[in-house]
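**Student:** just to be clear, the model below is a prediction. Sequence and coordinates:
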Amino acid sequence: MVRCEMVKLLDPKNDLVFQKLFGMKKHKHILIAFLNAVLRLNGLEKIKDVSFEEKQLDVTLLTSEKLSILDLHVVTETSININVEIQLVNQYNMIKRTIFYLSKMILSQLKKGEDYSSLSRTITINILNFSYLEEENFINNYIYHNKITKKILSDLCEIIFIELPKFNNAHKDYNDKLHKWLTFLANPSGEEIQDMAKTDSEIKEAMNVLYNISSDEELRRLIDLRELAIMDEQNRLNGAKKEGIEQGKADILIKQLVKKFKTLPDEYRKKIKTLSEETIDVIATDIFDMESVEDLKKYI
């Protein structure tokens, strides 16, 4: 039976909770079940065992100004390298960052003197708590293939993106293992999961582990700190994005003013770059009624 104590369940999407849930050797069978669901492996293809090092979580890294990413790197019994990470904050660099780390994973497999035949299949799984790709599907797989014929060149490298907001809006098939796991990540307290746990031993075990994690007061304290760090990072990125939009609008306005008046003194250029987005919008609207560059004085 799934435990029903009055414990407020922690969010398994929190990357620290995710690590404690899937990244511990004592219940690695939960991770194996999750990977088999994501990779759609059945029968003899199923992953049977994985090896990995448990992360030693440093509180200074968990709460640092530069938010570190908690990923999980495992090797299967058939030497497939898999990296799993869950991202809560859109840092607007996922594709290039993923390709970079995938390349590092491949490079790290080669020891001095070994040839390329020793390279193993490498997969990176990115679980995103935000929409990122211009795709309708909530899960998208990428490998090397011919652009015209679509014939696969190699499956040595594979990148998988799972976008949870898109899954939340998708039709659910609770006979589908992946749908079960993503429902668990999205809302472990929901009635659907309680029902699934009655018939699915892997989901039931994951629920019990999550209850244990959620009952650990020291861990809850660390997770509170982690969530504050994540919120700070999100606010920083939102601020940077807003600043970037304002800066972009300022540059466009300066070009418009130069085009209209043929010149624009440096003092005006500097002041325009410090203006709010709202003020820039007002000037851009009024620019057609301005008779000289001196008309800017009433705005800045």
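**Tutor:** That came in fine, so what should we check first? Numbers count the residues shown, from 1 in each chain.

**Student:** every contact and neighbour count from this point should use C-alpha atoms.
**Tutor:** Fine.

**Student:** buried ones in the biggest strand by length in the chain?
**Tutor:** With secondary structure taken from DSSP state E, the chain has its longest strand at strand 152-163. For strand 152-163, the neighbour count (16 or more other CA atoms under 10 Å) marks 157-163 as buried.

**Student:** do the same with stretch 195-211
**Tutor:** Quick answer for stretch 195-211 (16+ other CA under 10 Å): 196-197, 202-211.

**Student:** please compute how far it lies from its chain's middle.
**Tutor:** 25 Å (CA atoms, centre = their mean, to the nearest Å).

**Student:** what of stretch 231-238?
**Tutor:** For stretch 231-238, the distance to the chain centre is 14 Å (CA atoms, centre = their mean).

**Student:** ok, now stretch 287-295?
**Tutor:** How far stretch 287-295 lies from its chain's middle: 47 Å, per CA atoms, centre = their mean.

**Student:** before we move on, what about stretch 64-79?
**Tutor:** For stretch 64-79 - counting by CA atoms, centre = their mean - the centre lies 13 Å from the chain centre.

**Student:** again, but for stretch 260-269
**Tutor:** Remark: stretch 260-269 is offset 43 Å from the chain centroid, using CA atoms, centre = their mean.

**Student:** do me a favour and get the end-to-end distance for that stretch?
**Tutor:** 14 Å (CA to CA, to the nearest Å).

**Student:** before we move on, which element is the closest residue to residue 52 other than its chain neighbours in?
**Tutor:** The shortest distance from residue 52 to any non-neighbouring residue, by CA to CA, 6 or more residues apart in numbering, is to residue 74 (4.8 Å). Element membership for residue 74, per DSSP states H and E: strand 71-76.

**Student:** tell me what that strand is packed against?
**Tutor:** strand 50-51, strand 81-87 (3 or more CA pairs under 8 Å, 6 or more residues apart in numbering; DSSP states H and E).

**Student:** re earlier: now do the contacts for the residue nearest to residue 52.
**Tutor:** 50-53, 81-83 (CA atoms under 8 Å, 6 or more residues apart in numbering).

**Student:** drop anything exposed from those residues.
**Tutor:** 50, 81-83.

**Student:** now do stretch 179-198: distance to the chain's middle.
**Tutor:** 21 Å.

**Student:** below is an additional structure, to be compared with the one above:
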Amino acid sequence: MNKIKNFSRLNDYFFKNLMGRDERKGLALDFLNSIVELEDNKYFVDLKFLNTEKTPDKIDGKLSRLDIQAQTDDGTFWDIEVQVSREDYMPERSLFYLSRIYGNQLNSGEKYPVLKRTIGINLLNFNLDQLRTLSSWHNYCCFCVPNTNVVVTRHLEMHFLELPKIKISDIKRLKKAEQWGAYFSGKYTDKDMEVLAMNNPVIKQALDYEAYFNSNDELRKEYLAREEAILDERIRHGYSHQQGIVKGIEKNKIETATNALKEGLSPELIAKITNLSIEEVNRLRQQLNK
């Protein structure tokens, strides 16, 4: 069977099957070790998945959240999420889910020292407005003192992997994190992927599973259902976003016209400047004079 046309490795159903199953946890470990480096050249050697249940495509007409939660051998909790549609409040969303995981660690009577580090990995198919001044595709944040290098705590840590920012000149000379970024970005050819597979056997495992996924009728069916749900959400979000822009433009016109009337400009000139009708400007003037 042929590969699904325009196959997306960021389809979260595929991602959860690739990275969120016990039989392939070595892929998740390799990915996490490439993103978060431990001190003294240590690395995570094992993990257990905490949410292996199947998540529905939609809840109450909205696209449900599909993520991977895990705990590594050092006790660290992880929340790994793929986001393909623009989310304006992604940092707040990530912090909200991390805070719930972090807070749920303590049982009644337990002390704060038992709390374990909690890390969010956000694999994004768009650029965050909050990070627009940064050229790096991988950035992270924790609690620190502004304008200093003083870290107060790393118990809550958020990583943002902005795949559109990835720019690779030589596919043969990539660090492990860049290899995973190149794989998930979908920017590179099958030949490039073959080169990655030769340099990293774990990437080869990912590609081998991808080939199996594409040949399995049931997995393909679930993948396509998820793509349809994602597309539906994108259209709805895009329509709402467009409505918001239109409302913002209209509001700016009215504010500009109102300020111009206060300054004593003629209704005719204001109508020309703002593209409002002369009748609308006159109505604003009447409201101001009440």
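**Tutor:** Noted; the coordinates are in hand. The structure presented is a predicted model; accordingly, all values stated were derived computationally and were not measured.

**Student:** turn the buried ones among the contacts of residue 74 of structure 1 into TSV, including distance to residue 69 of structure 1.
**Tutor:** Below are these laid out as TSV (distance: CA to CA, whole Å):
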residue	distance to residue 69 of structure 1
50	21
81	18
82	16
83	12
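
**Student:** go through those and name the one nearest residue 117 of structure 1.
**Tutor:** The closest of those to residue 117 of structure 1 turns out to be residue 81 (CA to CA; 15.0 Å).

**Student:** quick one: map the closest one onto structure 2.
**Tutor:** Aligned by TM-score structural alignment, residue 81 of structure 1 pairs with residue 77 of structure 2.

**Student:** its match and residue 148 of structure 2: what is the separation?
**Tutor:** From residue 77 of structure 2 to residue 148 of structure 2 the distance is 27 Å (CA to CA).

**Student:** same check on residue 235 of structure 2?
**Tutor:** Going from residue 235 of structure 2 to residue 148 of structure 2 by CA to CA gives 42 Å.

**Student:** out of the two, which sits in the more crowded spot?
**Tutor:** residue 235 (12 against 7; other CA atoms under 10 Å).

**Student:** max-length helix in structure 1?
**Tutor:** Assignment by DSSP state H gives helix 217-261 as the longest helix of structure 1.

**Student:** what packs against that one?
**Tutor:** Against helix 217-261 of structure 1 (3+ CA pairs under 8 Å, 6+ apart) you get helix 15-22, helix 59-62, helix 266-272, helix 277-286.

**Student:** test my guess that residue 86 of structure 1 contacts residue 126.
**Tutor:** Yes: counting by CA atoms under 8 Å, residue 86 of structure 1 does reach residue 126; the two are 6.0 Å apart.

**Student:** contacting residues for the residue positioned nearest the centre of structure 1?
**Tutor:** By CA atoms, centre = their mean, structure 1 has its centre lying nearest to residue 87, at 2.5 Å. Contacts for residue 87 of structure 1 (CA under 8 Å, 6+ apart) come out as 15, 69, 126-129.

**Student:** can you rerun that using 6 Å?
**Tutor:** residue 128 (CA atoms under 6 Å, 6 or more residues apart in numbering).

**Student:** go on, residue 68 of structure 2?
**Tutor:** So residue 68 of structure 2 contacts 79-80 (CA under 6 Å, 6+ apart).

**Student:** just give me the match in structure 1 for it.
**Tutor:** So, by TM-score structural alignment, residue 68 of structure 2 is matched to residue 72.

**Student:** so how far is residue 142 of structure 1 from that match?
**Tutor:** 20 Å.

**Student:** go on, residue 83 of structure 1?
**Tutor:** On the measure of CA to CA, residue 83 of structure 1 and residue 142 of structure 1 end up 15 Å apart.

**Student:** again with residue 151 of structure 1
**Tutor:** 13 Å.

**Student:** number of nearby residues for residue 189 of structure 2?
**Tutor:** The burial count for residue 189 of structure 2: 10, using other CA under 10 Å.

**Student:** same check, this time on the one 4 residues further on
**Tutor:** Using other CA under 10 Å as the criterion, residue 193 of structure 2 is surrounded by 19 other residues.

**Student:** point me to the helix or strand that includes it.
**Tutor:** helix 190-199.

**Student:** burial check on the equivalent of residue 20 of structure 1 over in structure 2, number of neighbours?
**Tutor:** Matched to structure 2 by TM-score structural alignment, residue 20 of structure 1 sits across from residue 17. Per other CA under 10 Å, the neighbour tally for residue 17 of structure 2 reads 18.

**Student:** ok, residue 44 of structure 1 next?
**Tutor:** Counted with other CA under 10 Å, residue 44 of structure 1 comes out at 7.

**Student:** next, work out how far apart residue 127 of structure 1 and residue 87 of structure 1 are.
**Tutor:** Taking CA to CA, one finds residue 127 of structure 1 at 6 Å from residue 87 of structure 1.

**Student:** looking at the helices and strands packed on helix 217-261 of structure 1, which is buried most?
**Tutor:** Of all those, helix 15-22 has the most neighbours on average by mean count of other CA atoms under 10 Å, namely a mean of 21.

**Student:** post-alignment, the helix or strand hosting residue 30 of structure 2 versus structure 1, mean distance?
**Tutor:** Residue 30 of structure 2 belongs to helix 25-35 when assigned by DSSP H and E. On superposition with structure 1, the average gap between helix 25-35 of structure 2 and its aligned counterparts reaches 0.7 Å (mean CA distance after the TM-score superposition for structure 1).
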